[in-house]
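1. Got a predicted structure plus its sequence, pasted below:
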Amino acid sequence: MTTASERNDAQPAVTVIGLGEMGFALAGAFLEGGHPTTVWNRTAERADPLVARGAERAATVRDAVAASPLVVVSVKGNATARALLESSGDALSGRSVLNLTDGTSAESRAVAEWVGDQGAQYLHGQIMTIAPGIGGAETVVFYGGSDAVFHRFQPALRLIGGRATLVSADAGVPALYGMAVHGTMWGALNGFLHAAALLSSEGIEVKRFLDDAGPSVAALLGSFPMMADEVDRGEYATQYGALQHHRPSVEDLVRESEARNIDVDFPGYTLGLVNKALENGHGDDSYSRLIEHFRKR
């Protein structure tokens, strides 16, 4: 039976399956946005504060799925997400599933295919924030999958994050986007912490360094579009800043780190990449050439 709230396209009913830290925040955002919200969690007591705020507690996953046209899943792992959805039986048919569970691109695609086979539409989302950031105007969420689901529920999706973007019809792409951001983040953070250790060994305040070197650090991000263009074109020859000119600076960083008893694994890895590229005759190419090292053949 279709309820009045299900027919309300302005504020459709939403179900949230999984009330961990992120799922709890999601359910709260939908409630605050005025959406009739049904919740289910394996540990039922976790829903108590949400029920006190107006949420409906479903006794089973099947009941939760049947309650709303939009079913949001936020659990640990896509295997768990699929198992829970499977337990809803034929209640899934005709619904729209938004899976916000972390995992690989292949896992996302597998869940998308299975959901489609059940007569439901599928959208996968990759949230680029921690739970307190849910609902922020600048919070980024990458979506992939059904264009129809994205546009039908776009107002509700913006309650999760103001920067909601449908990046592909392929449900696996959001996971790749997320991993690309995280990979860039960890590389940058590790580089910065190595730099901080180097500076601290001299008694230099790291904040002072940032005040003085801010423009140089900011310029690094400004180089990404140029590198992206080189990678996309597969053309790396450059007039300035070629790999052969990087090597002396990396060697200096390794020697300085050794002299100060700072771990050299991070700059040493970079030096190894540069040396290998030079040995292969790429000394006149830009730093982007090193992507070939990461592409296993």
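-> That came in fine, so what should we check first?

2. hey, let's count contacts and neighbours off CA atoms from now on
-> Fine.

3. Apart from its chain neighbours, what residue comes closest to residue 159?
-> Nearest residue to residue 159 in three dimensions, chain neighbours excluded: residue 135, at 5.1 Å (C-alpha to C-alpha, 6 or more residues apart in numbering).

4. another one to put next to it:
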Amino acid sequence: MTMVSMTTHTNSSATPVTVIGLGAMGQALAGAFLDAGHPLTVWNRSAGRDDALVARGAHRAGSAEEAVRAAGLVVVCVVDYDAAQKILDPLAEALAGRVLVNLTSDTPERARDAAAWAASHSVDYLDGAIMVPVPVIGGPEALIFYAGARAAYERHESVLKALGTPAAFLGEDHGLAAAYDMAMLDFFYGAMGGLVHAFALARAEGVEAAALAPYLNTIAGILPPIAASTAADIDSRTYDGAGANLAMMTASLDHILHTAHRHGLDAAQLEAVKAVSDRAIARGHGRDSWASTVEALGGA
């Protein structure tokens, strides 16, 4: 059997890129840059994680500073901002005048703090949030958010699209990418909690999860238009409940809670949802849409 070489050929006119942090996600980012033909320099605190990338044509930097000085575009992806700052703090002078793209996941507040640090050291800074798992990186479905220095984004947009075609720029507030990330994961984890609880309730009633799963697509299929209409209600604060009002839906919650309690299931998530809907009804939103519960959550 003929073996096919996986060596990536770089384009001499392509933008050089440095990737710092070679965990699973960092390796995927680096591989995507290589696939797109960008000269690549890599560095990782722990040795050995760059072997496959070097075999494909990446340059192994001997130090973090060498890695930074090798390219005008530096991408960092590590476990959190504490780890990122431990690496970046000693590199402030080397980073000056370069574009730093931080794809480390953390909070909007931490993103803005990092941006302030970068500005104080004359570093053009983009904060990003990766919204897909490792295998999707480099493909058309790889959604990555960016926020921060617009000029830096526009200068390197075509390079960043090597990681994922959307490469969505959200604005110059450096916290926006993390804000979108937190909001989307809030929805995801809430939905996953509801999904597993639904399977637990079904199992308690003698229904196998695999038997219920195909029918859940009915609910999943109506979520996109529900998301759009709920967003419109919240932004306009109109909360039209003509189709299905909050009081009616809260009554359905009572039925689910009764069933869950009868089987001794942990219903903390459902009870929290019910508590919010009860507060919204107490504030006069019983005839409004479910979106009106946002008024019982606090915040801005």
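-> Perfect, thanks for sending it. In this text, all values refer to a predicted model and were calculated from it rather than measured experimentally.

5. before we move on, the earlier item: which ones are touching the residue nearest to residue 159 of structure 1?
-> Residues in contact with residue 135 of structure 1, defined by C-alpha atoms under 8 Å, 6 or more residues apart in numbering, are 29, 158-162.

6. Export those residues as TSV, with columns for secondary structure, neighbour count and distance to residue 214 of structure 1.
-> TSV is the format used below for those (DSSP: H, G, I helix; E, B strand; the rest coil; neighbours: other C-alpha atoms under 10 Å; distance: C-alpha to C-alpha, whole Å):
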residue	secondary structure	neighbour count	distance to residue 214 of structure 1
29	helix	21	36
158	coil	22	33
159	coil	22	34
160	coil	26	32
161	coil	24	29
162	coil	17	28
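
7. In the residues you listed, find the pair that's most separated.
-> The most widely separated members of the contacts of residue 135 of structure 1, counting by C-alpha to C-alpha, are 29 and 162 (12.0 Å).

8. Mean deviation, the lengthiest strand in structure 2 versus structure 1?
-> Taking DSSP state E as the criterion, structure 2 has its longest strand at strand 124-130. Following superposition, strand 124-130 of structure 2 is found to deviate from structure 1 by 0.9 Å on average (mean C-alpha distance after the TM-score superposition for structure 1).

9. State the next helix or strand along the chain beyond that strand.
-> Downstream of strand 124-130 of structure 2, the first helix or strand assigned by DSSP states H and E is strand 144-148.

10. re the thing from before, quick one: list the elements packing against the longest strand of structure 2.
-> Counting contacts by 3 or more C-alpha pairs under 8 Å, 6 or more residues apart in numbering; DSSP states H and E, strand 124-130 of structure 2 is packed against strand 99-102, helix 108-120, strand 144-148, helix 150-160, helix 176-204.

11. Next, count neighbours for residue 232 of structure 1.
-> For residue 232 of structure 1, the neighbour count with other C-alpha atoms under 10 Å is 9.

12. That one -> structure 2?
-> Aligned against structure 2 by TM-score structural alignment, residue 232 of structure 1 finds its counterpart in residue 235.

13. go on, residue 41 of structure 1?
-> The equivalent of residue 41 of structure 1 in structure 2 is residue 44 (alignment by TM-score structural alignment).

14. Touching, that match and residue 20? I think so.
-> Yes - the criterion here is C-alpha atoms under 8 Å, and residue 44 of structure 2 meets it with residue 20 at 5.9 Å.

15. Quick check: neighbours shared by those two?
-> residue 64.

16. Neighbour count: those two, which is higher?
-> residue 20 (27 against 23).

17. measure that one to residue 165 of structure 2 for me?
-> Per C-alpha to C-alpha, to the nearest Å, residue 20 of structure 2 is found 22 Å from residue 165 of structure 2.

18. starting at the chain centroid, how far to the helix or strand hosting residue 234 of structure 2?
-> Per DSSP H and E, residue 234 of structure 2 falls inside helix 209-236. Relative to its parent chain, helix 209-236 of structure 2 has a centroid offset of 20 Å by C-alpha atoms, centre = their mean, to the nearest Å.

19. mean deviation of that helix from structure 1?
-> Mean deviation for helix 209-236 of structure 2: 2.4 Å (mean C-alpha distance after the TM-score superposition for structure 1).

20. Mind giving me the packing neighbours of that helix?
-> Judged by 3+ C-alpha pairs under 8 Å, 6+ apart, helix 209-236 of structure 2 is in contact with helix 176-204.

21. Over in structure 1, find the residue span the helix it packs on aligns onto.
-> Residue span in structure 1 matched to helix 176-204 of structure 2, by TM-score structural alignment: 173-201.

22. In that stretch, which residues are buried?
-> By 16 or more other C-alpha atoms under 10 Å, the buried positions in stretch 173-201 of structure 1 come out as 173-179, 194-198.

23. cool, stretch 240-252 of structure 2 as well?
-> For stretch 240-252 of structure 2, a neighbour-count test (16+ other C-alpha under 10 Å) marks 240-241, 245-247, 250 as buried.

24. and of the residues you listed, the nearest to residue 170 of structure 2?
-> Among those, residue 240 lies closest to residue 170 of structure 2 (C-alpha to C-alpha), at 29.2 Å.

25. tell me the contacts of the closest one?
-> Contacts of residue 240 of structure 2 (C-alpha under 8 Å, 6+ apart): 233, 288-289.

26. same thing with residue 110 of structure 2?
-> Residue 110 of structure 2 neighbours (C-alpha under 8 Å, 6+ apart): 81, 175.

27. Next, work out how far apart it and residue 133 of structure 2 are.
-> Counting by C-alpha to C-alpha, the gap from residue 110 of structure 2 to residue 133 of structure 2 is 22 Å.

28. quick one: what's aligned to residue 218 of structure 1 in structure 2?
-> When structure 2 is aligned by TM-score structural alignment, residue 218 of structure 1 is paired with residue 221.
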